[in-house]
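Asker: Return a 3D structure for these sequence lines:
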Amino acid sequence: MNRVDFGRRVLVLRHGRIAVRVEQRSVVVCAVLTLAIAVLAVVALMTGSYHLGPGQVVAALTGGETGLVHDIVVDWRLPRVAAALLFGAALGVSGAIFQSMLRNPLADPGIIGFTEGSYTGALIVILVVDGTYAQLVGGALAGGMATALGVYLLAYRQGVQGFRLIVVGIGASGMLASLNVWLILKAELEQAMAAAAWGAGSLNGVSWDQVVIGGACIAVLLPASGLLSRPMRQMELGDEAATSQGVRVPPVRLGLVVVGVALTATVTAASGPIVFVSLVAPQIARRLARTAGITLAPAALVGALLCLAADYIAQHVAPTPLPVGIITVILGGGYLGRLLFTEARRRL
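Answerer: As a prediction, this is how the structure comes out:
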């Protein structure tokens, strides 16, 4: 029987009539990223005003510690670490979806306005309804979907090209940012201060309730993105090529937009807009795995690692505790500048 040479080592996983081909390098990269996440998570659980040893952290997580150590690890620090990992993974997958679908490394939900639209929806819920987290998720999802629909319609001209959608999205993001500032200025002082602090992107107020609700939403959305990953990769070749391979492009694109916006909205409702993670994570993952296109699993793990590392820097390395969104802006802004410079040199 002849073997197909894919140009690199692959693993073929079979279960009955179902076979999945996985590149060995991607498996190794995912394993290394998982180990790095585990180490950094333990370090984050150890670090604080009350320092703990690694043995105490592991014992508290496995039920071997009770009392103060258990309360510090499980009740106080673990929700923040879990939120950083879950939300970072969600942002990494969301960025991978839009960058793959639009075939552009600048296709980030924060840049093309979807994050800002989710922030607007959640902000209206905060200032007008003063709602629960579930209502915030609904408001953020409605705002993100409305923004996605508006950007899509404005960018449509005998089809949607990635570059045109990005340009329209940047304009929509600027207008929504102005609207958000106006909403905050018109609000009561106490509400405005809380909304402004939340809008910087922070994990300070995250509780187990938000982690459970947000984690449940993300647990549904991540498998949905996995089901769409194969047609998503086929669409990277172009709509006509994907259609010739049996992909129904319009419903697949709609499903990708819904999943990507929902992931962003879930994170925005819990912690405010944590920007640039969804821009940086897919590209770093692609370079580490050396894949032809963007793959979701490495992007999710890189996003989780970046978000956890940024939150650790914001809380324990910075001179004063900062919102995690400020650190991601610094890191992501530098990466965006490098990306724009690289793209400009490539076109010369």
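Asker: switch to C-alpha atoms for all contacts and neighbour counts from now on
Answerer: OK.
Asker: Check which helix or strand Val261 maps to.
Answerer: helix 249-271 (DSSP states H and E).
Asker: Please spell out which residues along that helix are buried.
Answerer: Neighbour-count burial for helix 249-271, counted by 16 or more other Cα atoms under 10 Å, picks out 249, 252-253, 256-271.
Asker: Same question for stretch 212-221.
Answerer: Across stretch 212-221, burial judged by 16+ other Cα under 10 Å covers Ile213, Gly214, Gly215, Cys217, Ile218, Leu221.
Asker: Would you agree the fourth one is in contact with Ala265?
Answerer: No. No contact is recorded between Cys217 and Ala265 when judged using Cα atoms under 8 Å, the distance being 10.3 Å.
Asker: count of residues packed around Gly7?
Answerer: 6 (other Cα atoms under 10 Å).
Asker: ok now do Leu305, which residues does it touch?
Answerer: Leu33, Ala36, Ile37, Leu85, Gly88 (Cα atoms under 8 Å, 6 or more residues apart in numbering).
Asker: Now do the second one: how many residues are near it, please.
Answerer: Read it as Ala36. Ala36 has 14 nearby residues by other Cα under 10 Å.
Asker: Alongside the first, I'd like the structure of this one:
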Amino acid sequence: MINNNSVKFIMAGRRKRRRRWILVTGLLAGLAFILCWTMLLLGNTIYPVNEVIRVLLGEELNGVSFAVNTIRLPRMLTGLLAGFAFGIAGNTFQTMLRNPLASPDVIGITAGSSAAAVFCILILHTSGAVVSIASVIAGLATVLLIYIFSRGRTFSIGRLILVGIGIQAMLNALISYLLLVGAQQDIPAALRWLSGSLNGSQMHELPPLSVTVLIFAPIIIMLGKHLSMLELGEQMATSLGINTDKTRILLIVSAVTMIALATATTGPIAFVAFLSGPIAKRLVGVGLSNAIPAGLVGVNLVLAGDLIGQFAFDVRYPVGIITGILGAPYLLFLLIRMNRKGDL
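Answerer: As a prediction, this is how the structure comes out:
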């Protein structure tokens, strides 16, 4: 029987974890706020805060209005929405499959959406809604394909990851083929898109991504406790009263839709989905859902990466190049560690 001291100890630990969650989430949100404003202020010309605020409130100022409303604000909002989508979706897959390698950009889901988008750009010469719809369908089809090929007598997360990596290699080969046969005038646009970039972001491109994040991110957040229970394993989650099949379907559809729309809007920004969950988990700790912190980490990675790519070097680099440099060493580290543990 649990005595009062044990109850007090448990409650104290829970309050401590909650305070840490609130503090970390607040700091991540504050950092994202600072980065958003930095993106609005910095450029070829650095504008004062008061002028940017006046423009955002609807006032017309020569030079400032065009730079802020046409170039910087769409770029910032795109990075904000795409970063949150990549972060929360990546964390969903990693938690649900109980493996940090089970990220959409590692197991081929992002590659599936990318292949569909490149096909639309180079072969069908379409953009906008068609690319978005094709990306979502291809992302869901890739998930189904990975599941079919990874089935065996027993379910193995390691086998699923290896199958996903193989499918990603096949899809990358398909993308290379499309680049070879595509029209020469369309290839530069496709290559810029494949690098993962916020360049050329426009306000009219944001509604599909905005609606997707506003609909599906709350679903994942509300299922945060269920997702944490799925991390304990199938039997434990079922014994706690979770309908595992229904929960997984909701989580997969929500995560894949956000990943696909974010990929269709910005291109595959490398390793943001892969890094956000582990970073958030290390910052927040265990015991509470880290869906929101992971989304905020994704926002900070995308916005900070874009600022570094724009202003830290003599040549401007797309954000995907910067995040790729950060994520590649961590991926190699995980592969080596899991191989030593026998998880692969």
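Asker: So after superposing, what's the score?
Answerer: TM-score for the superposed chains, counting by TM-score structural alignment, normalised by the length of structure 2: 0.92, backed by 338 aligned residues with a Cα RMSD of 2.2 Å.
Asker: Please render the buried residues of stretch 212-221 of structure 1 as a markdown table that adds distance to Gly139 of structure 1 and secondary structure to the earlier fields.
Answerer: Shown next, in a markdown table, are these (distance: Cα to Cα, whole Å; DSSP: H, G, I helix; E, B strand; the rest coil):
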| residue | distance to Gly139 of structure 1 | secondary structure |
| --- | --- | --- |
| Ile213 | 15 | helix |
| Gly214 | 14 | helix |
| Gly215 | 18 | helix |
| Cys217 | 14 | helix |
| Ile218 | 17 | helix |
| Leu221 | 17 | helix |
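Asker: re the thing from before, which neighbouring elements make contact with the helix holding Val261 of structure 1?
Answerer: helix 78-102, helix 114-124, helix 133-155, helix 208-235, helix 239-244 (3 or more Cα pairs under 8 Å, 6 or more residues apart in numbering; DSSP states H and E).
Asker: For Ser228 of structure 2, see how far away Lys281 of structure 2 is.
Answerer: Separation of Lys281 of structure 2 from Ser228 of structure 2 (Cα to Cα, to the nearest Å) stands at 12 Å.
Asker: ok, now how distant is the counterpart of Ile187 of structure 2 in structure 1 from Leu203 of structure 1?
Answerer: Counting by TM-score structural alignment, Ile187 of structure 2 lines up with Ala192 in structure 1. Ala192 of structure 1 is 18 Å from Leu203 of structure 1, where distance means Cα to Cα.
Asker: So between those two, which is more surrounded?
Answerer: For Ala192 of structure 1 versus Leu203, the count of surrounding residues by other Cα under 10 Å is larger for Leu203: 22 against 19.
Asker: Next, the contact list for the residue lying closest to the more buried one once chain neighbours are set aside, please.
Answerer: The shortest distance from Leu203 of structure 1 to any non-neighbouring residue, by Cα to Cα, 6 or more residues apart in numbering, is to Ser271 (5.6 Å). When contacts are counted by Cα under 8 Å, 6+ apart, Ser271 of structure 1 touches Trp198, Gly201, Ser202, Leu203, Gly205, Val206.
Asker: could I get those residues as TSV with secondary structure and distance to Leu78 of structure 1?
Answerer: As requested, the contacts of Ser271 of structure 1 are exported to TSV (DSSP: H, G, I helix; E, B strand; the rest coil; distance: Cα to Cα, whole Å):
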residue	secondary structure	distance to Leu78 of structure 1
Trp198	helix	20
Gly201	coil	18
Ser202	coil	15
Leu203	coil	12
Gly205	coil	13
Val206	coil	10
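Asker: Drop anything exposed from the residues you listed.
Answerer: Burial by neighbour count, 16+ other Cα under 10 Å: within those this picks out Trp198, Gly201, Ser202, Leu203, Val206.
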